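In: Next input, structure requested:
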Amino acid sequence: MTTSGRLRALEQLDRALLRVTSRDDTSPARARQLRWVAGELRRAVVREGFPEGAGSSLAALFSAEPLTAYLDLASRGELRTRAVAGSGRSTVASIRVRIDCLEILARAGEVPAELPERPAMQELKTPVGARQRSLLQGWLEAAADRPGADPGRVRLFALVGVVLDTGARAGELCALELADLGPDLDTVTVVRKPQARSVAPPATEVHELSGHTRSALRHWLDVREDLVREVQGGAKSLWVSVRGNHAGVLDAEGQARLRPPGMPLMPRGLARAYTRTVVQVNADMVGRPGWEPLPYRLEQLRRAVEPHPTEVSTPAAPPVPAKKRTRRAPVRTT
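Out: Next up is the predicted model:
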């Protein structure tokens, strides 16, 4: 196929991507996933051996043969832009995310998507048990409740308390603002973002906070006030950075420019802070009777609790036109 023929599908793909990522109900995390999948599709279309005619239109690109070919290439790691350690094969979870994004892009482009069945998820890892959660909170409290305590430990003590009271995900935690806290720190309002294939609008939940969490939040808010004092315009985010970090750009002298402390905490920064602390906790607890090492991912801590919000509100979702869909054989992954 000629370059101009391929461009028709890619131009329509770009318009669909812009349409869906500019909507208010598309989260930043989902927008990144959609851009990632669109980028892989662009690379797949121009590969030698990709199904003939797939680039003639978005409808042709989203037909069964091109989508199966794309997902097969993606599952083997052949559409990556940089090398990774190991085999490079995609996980089942990433294939499921790709299929979700393809469905969203097809809906935004008003074309049917002949998608395969989503592969079954692997068994989830065991969540953190009650004893381990209690020991983690005790360790954090001892590290945070002392003069000159490390601001990162103070922040994490409060953050873990909010996780155990609400079951919030990393992205939902980072989206919290000061205005989401109740006047006496007795509640927090969390906006739940739909995941996977869900097209339901976000749900707003109000959760009661435990006494330990309220005390930890009071301590963190005192520390936070000092951190944001020099940030121009102040910061609305509940969780902010505790030290400067690289902004990813160079100044006039070629030196990496630093973001000051007090900037909004991002999901990656949150995950790194949690992992660093767990490494230290596991080292300190070695040999203690009954101790089992904590997992290094916040997700396993979050799944250990079943929160019960006191109030839930969900805005009505706009009607979504039905699209004809053909079921195909599942993509093989390992």
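In: all contacts plus neighbour counts: C-alpha atoms, from now on.
Out: Noted.
In: Quick check: buried residues in the helix or strand that contains A44?
Out: Element membership for A44, per DSSP states H and E: helix 28-45. Neighbour-count burial for helix 28-45 flags 30-31, 33-35, 37-42, 44-45 (criterion: 16 or more other C-alpha atoms under 10 Å).
In: go on, stretch 196-211?
Out: By 16+ other C-alpha under 10 Å, the buried positions in stretch 196-211 come out as P201, P202, T204, E205, V206, H207, E208, L209, S210.
In: how about the second one, what does it touch?
Out: Spelled out, it's P202. D25, V191, R192, K193, P194, T314, P315 (C-alpha atoms under 8 Å, 6 or more residues apart in numbering).
In: Narrow those to those in strands?
Out: V191, R192 (DSSP state E).
In: Go ahead and build a PyMOL selection from the buried members of the contacts of P202.
Out: Buried residues among these (16+ other C-alpha under 10 Å), as a PyMOL selection:
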select buried, resi 191+192+193+194
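In: Now show me the structure for the sequence below, then we'll compare the two:
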Amino acid sequence: MAEMVERSRRVASVRVLERRVDALAAAGEVSASRARQLRMVVGMWDLALGAWPKGAPRPGRAVASLFEESALRAFWGLAVAGRLRSRGDGTVRPLAAPTRRVVRDCLGILADVVVPGRDVWLPEVQQPRPKATVPPGQLAVLYRRLVDMASDAPVEGGGMSLSPEDRVRLLAMMAVVLDTGARSGELESMRLPDLAAGESRLLVRRVPQNGDHLAYEEVCELREGTGVAVRRWLRVRRRLVAPLEGAAPDALWVSLRPNQWQPEPGFPLKAQGIQKAYGRGAVALNGLMAGRSGWVPLPTTLEQVRRAVALPDGPGAAAPAPPVGA
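Out: This is a model prediction of the structure:
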């Protein structure tokens, strides 16, 4: 999502709107991610009022006037055209569909706060059709094949290759996802103390994609095969972080090789790096295993696997898992 330009908050209605968002965040009524999105939309309102389309009825000083249908339609037209954000190079691009959904949802939240009970106009945003997931009946087959891949030989296929370290990390990560349904951001937040002794349980910090739902923690049971895969990865991980100067990172998933940002391997993987690592590994494994009996081709995005895993209905109240070695 493009970075918003600096806002002046000169208009009284926008200043009031900003204070309402601050109050929601302070009271814990929205998650931190949703609060950031709401502040982004407040900034978009500030920009919109400085570039209001000619001929459109202009909102008054009262904050409620921002949620009149004529004002919302004018705001939406500017937002969709990309005129309420800046990419830093002066270019203007239409708002992407995911960002449109975020802005639309934020407008609804703000309307409920500013004009509670009023039926306000909100734009319709088409929901994309999700990519196909692994059929539930094939998840067990996929899991068995993954945890059985114990060879240290490089995995090659699809014009790509996986080193032994790549393979060990990928299989451990996949097994964890199949047991927990963790998103890439939730994988990024995993730490060594989140693993119970024997790698039988793992604390997952759930960050629901719907920003209306607050983050929560859940202790997930790991199957025996997942524990085996994770222990193999922990041995590789120890070798990677050992040469680092200072305190070694406690992130569960770390890099395997240097990159343009980090001169050494062993640094914590970010969500984007986790997604890329999975994608490369899935292509290589599918190329290698194509046509083999019982092999279920891996989806090419981690999200497709995650959505195939049944998740619990709501926040759990479990305490953090005991640390490794406890």
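In: where does the TM-score land?
Out: The pair, once superposed, lands on a TM-score of 0.70 when counted by TM-score structural alignment, normalised by the length of structure 2; 294 aligned residues with a C-alpha RMSD of 4.0 Å.
In: which among the buried residues of helix 28-45 of structure 1 gets closest to G161 of structure 1?
Out: Nearest to G161 of structure 1, judged by C-alpha to C-alpha, of these is R30 at 26.4 Å.
In: Could I get the contacting residues of the nearest residue to D152 of structure 2 once chain neighbours are set aside?
Out: Distances taken as C-alpha to C-alpha, 6 or more residues apart in numbering put P164 closest to D152 of structure 2, at 5.3 Å, once the chain neighbours are dropped. Taking C-alpha under 8 Å, 6+ apart, we find P164 of structure 2 in contact with D152, A153, P154, V155.
In: ditto for G77 of structure 1
Out: G77 of structure 1 makes contact with G88, R89, S90 under the criterion C-alpha under 8 Å, 6+ apart.
In: so is the second one in a helix, a strand, or just coil?
Out: Reducing the assignment at R89 of structure 1 to three states with DSSP: H, G, I helix; E, B strand; the rest coil gives coil.
In: isn't it right next to D72, touching?
Out: No - assessed by C-alpha atoms under 8 Å, R89 of structure 1 is found out of contact with D72, at 10.2 Å.
In: between those two, which one's more packed in?
Out: D72 (18 against 15; other C-alpha atoms under 10 Å).
In: host element of the equivalent of that one over in structure 2?
Out: Aligned counterpart of D72 of structure 1 in structure 2: G77 (TM-score structural alignment). G77 of structure 2 belongs to helix 69-80 when assigned by DSSP H and E.
In: from the chain's centre, how far out does the helix or strand just after that helix sit?
Out: Toward the C-terminal end, the helix or strand that comes next after helix 69-80 of structure 2 (DSSP H and E) is helix 97-114. Taking C-alpha atoms, centre = their mean, to the nearest Å, one finds the center of helix 97-114 of structure 2 at 19 Å from the center of the full chain.
In: Would you indicate which residues of helix 97-114 of structure 2 are buried?
Out: Under 16+ other C-alpha under 10 Å, the buried positions of helix 97-114 of structure 2 are 100-111, 114.
In: okay if I get the residues you listed as JSON lines plus distance to F267 of structure 2?
Out: Listed next are the buried residues of helix 97-114 of structure 2 as JSON lines, based on distance: C-alpha to C-alpha, whole Å:
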{"residue": "R100", "distance to F267 of structure 2": "34"}
{"residue": "R101", "distance to F267 of structure 2": "34"}
{"residue": "V102", "distance to F267 of structure 2": "32"}
{"residue": "V103", "distance to F267 of structure 2": "34"}
{"residue": "R104", "distance to F267 of structure 2": "37"}
{"residue": "D105", "distance to F267 of structure 2": "36"}
{"residue": "C106", "distance to F267 of structure 2": "35"}
{"residue": "L107", "distance to F267 of structure 2": "39"}
{"residue": "G108", "distance to F267 of structure 2": "40"}
{"residue": "I109", "distance to F267 of structure 2": "38"}
{"residue": "L110", "distance to F267 of structure 2": "40"}
{"residue": "A111", "distance to F267 of structure 2": "43"}
{"residue": "V114", "distance to F267 of structure 2": "45"}
